[in-house]
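>>> Sequence and predicted structure, then a few things I'm wondering about:
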Amino acid sequence: MIRKAKAVWQGAGRAGSGNLTTDSGALAQTPYSFGTRFENERGANPEELIAAAHAGCFTMALAFLLQNAGFTPTELATEAAVTLDPEGQGFRIIRRSALTLRAQVPQLDEATFARLASEAERSCPVSKVLNAAITLDAKLI
């Protein structure tokens, strides 16, 4: 299975702009620019897409682990935070992703929940490719 995305950019760094498109169509010429990445303009940015990929991957991995253990979640809500910091003349993504999970899973005890959430964090393919320190704040609600 190969998944693809395409970035097209026109112009110089700060003044230029581009768009992102995925083969699935989830992103279709979605704009990105200096303003969407380093300021708060509307549009996409690479760090946000990494965070979305990590949150989605982890949450789906946990859903499968819960299913295999005989539990059906009512809701799994995960936020991933990826940090972009200045470095010299440029920037770098800190090799860290902070996952925050709030889960509603009927009849699931805290110990089993903690074990399965930890296993999902370690086993999701995006966690593996990030090769980053990953924190997990997981709570049943």
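Good, I have the coordinates.
>>> From here on, just use CA atoms for contacts and neighbour counts.
OK.
>>> Do you have the helices of this structure handy? List them.
Listed in chain order, the helices found in the chain under DSSP state H are 34-38, 46-68, 110-123, 125-130.
>>> could you dump those to TSV with distance to A103?
Below are those laid out as TSV (distance: least, C-alpha to C-alpha, whole Å):
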stretch	distance to A103
helix 34-38	30
helix 46-68	10
helix 110-123	9
helix 125-130	19
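>>> Serialize the ones you listed to TSV and add fields for distance to L84 and mean neighbour count.
As requested, the helices of the chain are exported to TSV (distance: least, C-alpha to C-alpha, whole Å; neighbours: other C-alpha atoms under 10 Å):
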stretch	distance to L84	mean neighbour count
helix 34-38	9	15
helix 46-68	7	18
helix 110-123	21	16
helix 125-130	14	15
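>>> Please name whichever of those helices is nearest to T78.
Among those, helix 46-68 comes nearest to T78, with 5.7 Å by C-alpha to C-alpha.
>>> Now do the closest one: everything it contacts.
Contacts with helix 46-68, where a contact means C-alpha atoms under 8 Å, 6 or more residues apart in numbering, come from 37, 72-73, 76-84, 93, 97, 99, 116-117, 119-121, 123-127.
>>> let's bring in a second one:
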Amino acid sequence: MSTIERLRRRSEFLAVTDGRRFHTERMTVQGQLRPVSDETAPAGLRIGFTITKRVGHATERNRIRRRLRAAVSAVAPGAPTTVPADVVLVARRPALSVDFETLKGDLARALSIVTRPQDPNRKPSSRRGGKPRKAGERTASPGLAPGAPLPNPCDGSPDGQ
């Protein structure tokens, strides 16, 4: 069984933001599968922790980090460590006071979801719901020819201001 490595560089954390996400009240888990052909990275699971200053003072952030590391080591025997994936745990304040069993359950569910292989038949979804526009490009309005300038709603009369 391979071990779980740590993410350490900023570029590794940023690369994970394009992957899947799993949200709970206590944390957000981001995960992305790595290509198998990447020889420089280890074959197993790599995990990084993000606890922002917004969560609390340094002692509280360190305690949350220690709790998350302990939860990862407790969940590790059942975690998909053979899958080449990077995972980032973004902690929230409730992770400090929640029951440890709940934290482990959230983490186990999250790891199974964010490290699941992508369905090859599924089309990629767009968050915006459409094709991104270029800067300055306008959408077509009904009744106007494409490329025609949009009418100015101000006819020069005072508007009461």
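Arrived safely. Remember, it's a predicted structure, so these values are computed and weren't measured experimentally.
>>> TM-score of the superposition?
Superposed pair, TM-score by TM-score structural alignment, normalised by the length of structure 1: 0.29. Supporting alignment: 69 aligned residues with a C-alpha RMSD of 4.7 Å.
>>> Among the helices of structure 1, which comes closest to T21 of structure 1?
Judging these by C-alpha to C-alpha, what sits closest to T21 of structure 1 is helix 46-68, at 12.1 Å.
>>> can you give me the angle that closest one makes with helix 110-123?
Put simply, helix 46-68 of structure 1 runs at 130 degrees to helix 110-123, going by axes from the mean of the first three to the mean of the last three C-alpha atoms, to 10 degrees.
>>> And helix 46-68 of structure 1, how far out from the chain middle?
7 Å (C-alpha atoms, centre = their mean, to the nearest Å).
>>> Going by contacts, tell me the helices and strands next to the host helix or strand of A108 of structure 2.
Counting by DSSP states H and E, the element that carries A108 of structure 2 is helix 100-114. When contacts are defined as 3 or more C-alpha pairs under 8 Å, 6 or more residues apart in numbering; DSSP states H and E, helix 100-114 of structure 2 packs onto strand 20-23, strand 27-33, helix 58-75.
>>> Could you identify which of the ones you listed is most buried?
Among those, strand 27-33 has the highest mean neighbour count (mean count of other C-alpha atoms under 10 Å), at a mean of 23.
>>> which element follows that one toward the C-terminus?
As assigned by DSSP H and E, the chain's next helix or strand after strand 27-33 of structure 2 is strand 45-50.
>>> That following strand relative to strand 27-33, how many degrees between them?
Going by the same axes, to 10 degrees, strand 45-50 of structure 2 makes 140 degrees with strand 27-33.
>>> which other helices and strands contact strand 45-50 of structure 2?
strand 5-6, strand 85-91.
>>> Pull out the buried residues from it.
By 16 or more other C-alpha atoms under 10 Å, the buried positions in strand 45-50 of structure 2 come out as 45-49.
>>> Dump those to a markdown table, plus distance to V88 of structure 2.
Shown next, in a markdown table, are those (distance: C-alpha to C-alpha, whole Å):
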| residue | distance to V88 of structure 2 |
| --- | --- |
| L45 | 11 |
| R46 | 9 |
| I47 | 6 |
| G48 | 5 |
| F49 | 6 |
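>>> For those, name the two members farthest from one another.
Every pair of the buried residues of strand 45-50 of structure 2 checked by C-alpha to C-alpha; the farthest is L45 and F49, at 13.5 Å.
>>> Quick one: closest of the helices of structure 1 to A138 of structure 1.
helix 110-123 (7.2 Å).
>>> got the contact list for that closest one?
So helix 110-123 of structure 1 is in contact with 58-59, 61-62, 65-66, 127-128, 134, 136, 138, 140, going by C-alpha under 8 Å, 6+ apart.
>>> The same query, at a cut-off of 6 Å, please.
Here helix 110-123 of structure 1 makes contact (C-alpha atoms under 6 Å, 6 or more residues apart in numbering) with 58, 61-62.
>>> Just the closest of those to T30 of structure 1, please.
F58 (24.2 Å).
>>> distance of the closest one from R115 of structure 1?
14 Å (C-alpha to C-alpha, to the nearest Å).
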